[in-house]
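J.: Pasted the sequence and its predicted model underneath.
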Amino acid sequence: MPHGAVPDKGTFTSRVAIVVFAALLIALVIALRHVLLLVFGAVLIAVGLRGLAGAIQRRARLTKAGAMVVAGLIVLGALGGLFYLLGAQIAAQISQLTETLPAAWSSFRERIDQNEFASSVVGELQGAFSGTNGSQLGAYASRIGAFTMSAAGATLELFLVIVGGVFFTVNPNAYVDGALTLAPKQHRDNIREALGASAHALRRWLLGTLLSMAFIAVTVSIGLWALGVPAFLALGLLCGLAQFVPLIGPILAAVPGVLLALTVGPQTALWATLLYFITAQVEANLLTPMIQQRAVSLPPGLLLFGVIAGALLLGPLGALFATPLIVVIAVFVVIFYVRGVLGDADAKAPGA
């Protein structure tokens, strides 16, 4: 603008409107972050279902609609068969687990209290996570605990996520096209590419994660059964599900198994600890590298701090969805920053 010229009022007003709109959009995203995480969960379900439907369509030469119906029936059949075969036993063992764990923890504390140093360490940790000693860790734990959902609320939200996932699966283009209308025209092609690459990366990440979860659940269940640990099926299922939250989840899931093994005997607890450790090493050093050749490879440090950040900023759902969110963020960073800003056209997005 030339020196001394009067700025165009229309241009100034439009810029102010853009800034205000951006601020309101950010405030809305913060206020609705829980709902947006549920939407992201529905997107994950849709990505998985469409990936399965695509594989069926390629092999069975069905129509897209027919393949999606078959994919849905396969998922329902697998879940129904698992519930029919093991549902009653798993439910009984989960009930046993919830009843036995407090007694196992009390027994563990009694053994620890015999050693003054160990007792003080455990007391400090327990106080830190309960927030009773005023530590920063306690404050974080209390903040995370504030987001804990009731069982009824969690069930309702799970139902909504599944229904939303079905809607996204049936007609994803309608939602993508609707979202793109809110973006500037010059960026729509890049955003569409990033969304497609994100779906591809999430599909491969889901496949790798499900394989790891199945391996861990089966291996731990068989191992704990061989050791005579009670509620072995529930503990194995818990350990498998914990793989969805990498690094931190498996460690936390191992604690109940070791505590229940301690009720059988100290030697059983030692063997259970060794079982968890060996299973984790086999999964991390043998299974994961083979899976990552056809899936998504992310640095462990990035996953660790991503899970912590997700838990502190967004609560339990943030920790649960931290890894797939990192996958999507990494794709957008590569396409918009590495390629668009830095000009590295050969950079590959995760899962490419």
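T.: Received, thanks.
J.: going forward, measure contacts between C-alpha atoms and count neighbours the same way
T.: Will do.
J.: need the helices for the stretch 251-352 of the chain, in chain order.
T.: Listed in chain order, the helices of the stretch 251-352 of the chain (DSSP state H, counting those that start in this stretch) span 266-282, 288-292, 300-314, 316-320, 322-332.
J.: Redo the ones you listed as CSV? Include mean neighbour count.
T.: Listed next are the helices of the stretch 251-352 of the chain as CSV, based on neighbours: other Cα atoms under 10 Å:
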stretch, mean neighbour count
helix 266-282, 16
helix 288-292, 16
helix 300-314, 17
helix 316-320, 21
helix 322-332, 21
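J.: is it possible to export those to TSV including distance to residue 18?
T.: Shown next, in TSV, are the helices of the stretch 251-352 of the chain (distance: least, Cα to Cα, whole Å):
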stretch	distance to residue 18
helix 266-282	50
helix 288-292	42
helix 300-314	27
helix 316-320	29
helix 322-332	23
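J.: Identify whichever of the ones you listed lies nearest to residue 257.
T.: helix 266-282 (7.2 Å; Cα to Cα).
J.: Can you show me the helices along the stretch 51-200 of the chain?
T.: 64-112, 116-130, 136-145, 151-170, 172-180, 188-227.
J.: hold the first one in mind and look at this next one:
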Amino acid sequence: MPDQTPHDDRPAPPADPGDPSAQPPLPSPRPTAPGRTPSGAGPGAASNGPAGAADATSTKTDAPTQTASSASNGGTATKTSSGGGAGGDVALPDPVTDVDVRKQEAGVDETAPFGRPGRPLGQAHPFVFGFTGALGVLTAWLLVQAVMNVRQVLVLIIVSMFLAVGLNPAVESLQRGRMPRGAAVGLVFLGVVLVFVGVGFAIVPPVTNEVSKFIDHLPTYISQLQGNRQIQEWDRRYQLLEKVQEAVTNPSFGQGAAGGLVGAGRVVVSGAFSTLTVLILTLYFLGSLPTIKSFFYRLAPRSRRARVALLGDEILGRIGGYVAGTVMVALIAGTAAYIFLSIVGVPFALPLAITVAFTALIPLVGATIGAVLVSVVAFFDGLGTGIACVVFFVIYQQVENYLIHPRIMKRAVDVPPAVTIIAALIGGALLGFVGALLAIPTAAAVALIIREVILPRQESL
């Protein structure tokens, strides 16, 4: 049904005979479509009724009027023109095909080269809410998968940063002696490399020598086993030698042995690569540690940056103190073990002492693991030697737990013993040895933040 313009059907007021400007009433105009003027209407024509003056005024302008349709009409624009006795709807160019119209409707200017953004969709809209929630869940899942895929790399990075922070106090002490930071970093890192090389020379040759001796004496050991009466009795009852011979001659035994050798080779290569990666990353982090600290401090607001920097320096200092204290405890344990093993006469005293020192780096259970390993080796040397090793390590662990470790760690991290145990257990359950190693300085940092930030804020509320 065509749209029609309403018109005034009220009768015109009676004309005054004395009024010279009185004109006879005009008939009502025919209905016209929007944007059109009655035919025959010129610039001076006026309609009956109160709106006649406004209509007459509107017809005096010759400038066309442009109107843009709403987004619900498909984004098209219309142009309405009036005057001159002729008019009609003229469609503007579509913004999809006309670049000028596109820029005009988008509101392009110097500050907004791509136009002004429209009103956002309502946040309460079900589609927007569901899409946002689904996108958040998908993003979280992808982040978790990414972390799981690179967890080994992240562990190496964390260990390297931990070692760099632990070695930084030594670098700063050399800097206070008027040595440039580059030279100080190089000297400290050279010391670390020499420690690794020394450990390798202390452990690898004895182990290789013993393996060679075992292989050379293997036929003798087999002959002794065959001549043993107890072994002969077991072989007569259970056919042990026959079963061992069948297992050795089985083709699957060779395949399994080859697979085991390949697996052991992979473990060795992976360990060497991880060690080299940690050393390189440690050198990089140690050299650029001031820059890294400044970068993270600048992420804090300017009004709180100074306090964040002070707290950050204190946390890094405690981590460095923990690393130095742990190394000191391990060095004391290794030295004491070497002196005792040398006096008792246990073979390979130096490799066993280095083993004790390295296992002492593990919180809580490291000292026990080292003591068990050394005691087992000592029992092979003799029953009395093994018992002496057990007694020595039991006494030394009591001294370390109640005298050495508390005094060193009290100055380094200042964490209560209960918190230390809980943190080490949680860290070990999450990341194994690395988690247990990082748990105590992390607990020290959390305790510092709670004491210096959270508790004062709670008191001010």
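T.: Great, that's in hand. Just so it is clear, the model here is predicted, and its values are computed rather than measured.
J.: ok, back up a step: dump the helices of the stretch 51-200 of structure 1 to JSON lines, plus distance to residue 335 of structure 1 and mean neighbour count.
T.: Below are the helices of the stretch 51-200 of structure 1 laid out as JSON lines (distance: least, Cα to Cα, whole Å; neighbours: other Cα atoms under 10 Å):
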{"stretch": "helix 64-112", "distance to residue 335 of structure 1": "29", "mean neighbour count": "15"}
{"stretch": "helix 116-130", "distance to residue 335 of structure 1": "40", "mean neighbour count": "15"}
{"stretch": "helix 136-145", "distance to residue 335 of structure 1": "33", "mean neighbour count": "16"}
{"stretch": "helix 151-170", "distance to residue 335 of structure 1": "24", "mean neighbour count": "16"}
{"stretch": "helix 172-180", "distance to residue 335 of structure 1": "16", "mean neighbour count": "13"}
{"stretch": "helix 188-227", "distance to residue 335 of structure 1": "7", "mean neighbour count": "19"}
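J.: Adding distance to residue 340 of structure 1, write those helices out as JSON lines.
T.: Output for the helices of the stretch 51-200 of structure 1, formatted as JSON lines (distance: least, Cα to Cα, whole Å):
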{"stretch": "helix 64-112", "distance to residue 340 of structure 1": "34"}
{"stretch": "helix 116-130", "distance to residue 340 of structure 1": "44"}
{"stretch": "helix 136-145", "distance to residue 340 of structure 1": "37"}
{"stretch": "helix 151-170", "distance to residue 340 of structure 1": "29"}
{"stretch": "helix 172-180", "distance to residue 340 of structure 1": "18"}
{"stretch": "helix 188-227", "distance to residue 340 of structure 1": "9"}
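J.: how distant is stretch 257-266 of structure 2 from the center of its chain?
T.: When distances are taken as Cα atoms, centre = their mean, to the nearest Å, stretch 257-266 of structure 2 is centred 34 Å away from the chain's centroid.
J.: cool, and stretch 445-461 of structure 2?
T.: 25 Å.
J.: Next: stretch 143-161 of structure 1.
T.: The answer for stretch 143-161 of structure 1 is 15 Å, by Cα atoms, centre = their mean.
J.: Repeat that for stretch 234-252 of structure 1.
T.: 11 Å.
J.: That stretch maps to which residues in structure 2?
T.: Using TM-score structural alignment, stretch 234-252 of structure 1 lines up with residues 351-369 of structure 2.
J.: buried stuff in the matching stretch?
T.: Residues of stretch 351-369 of structure 2 classed as buried by neighbour count (16 or more other Cα atoms under 10 Å): 351-363, 366-368.
J.: Residue 385 of structure 2: which of these is nearest?
T.: Looking across the buried residues of stretch 351-369 of structure 2 and measuring by Cα to Cα, the closest to residue 385 of structure 2 is residue 352, at 14.3 Å.
J.: and the residue nearest to residue 232 of structure 2 when sequence neighbours are not counted, what element?
T.: Using Cα to Cα, 6 or more residues apart in numbering and skipping residues adjacent in sequence, the residue nearest residue 232 of structure 2 is residue 226, 6.6 Å away. Take DSSP states H and E as the rule and residue 226 of structure 2 turns out to sit in helix 218-227.
J.: And for that helix, what's in contact with it?
T.: The contact list for helix 218-227 of structure 2 (Cα atoms under 8 Å, 6 or more residues apart in numbering) reads 231, 232.
J.: need the next SSE after that helix, C-terminal direction.
T.: Following helix 218-227 of structure 2 in sequence, per DSSP H and E, is helix 229-238.
J.: how close does residue 431 of structure 2 get to residue 151 of structure 2?
T.: 10 Å (Cα to Cα, to the nearest Å).
J.: Nearest the geometric middle of structure 2, what residue?
T.: With distances taken as Cα atoms, centre = their mean, structure 2 has residue 147 as the residue nearest its mean C-alpha position (7.2 Å).
J.: Please, which helix or strand holds that residue?
T.: Applying DSSP H and E, one finds residue 147 of structure 2 within helix 126-149.
J.: Which parts of that helix count as buried, going by neighbours?
T.: Taking 16+ other Cα under 10 Å as the criterion, helix 126-149 of structure 2 shows none as buried.
J.: which strands and helices sit next to it?
T.: Here helix 126-149 of structure 2 touches no other helix or strand, going by 3 or more Cα pairs under 8 Å, 6 or more residues apart in numbering; DSSP states H and E.
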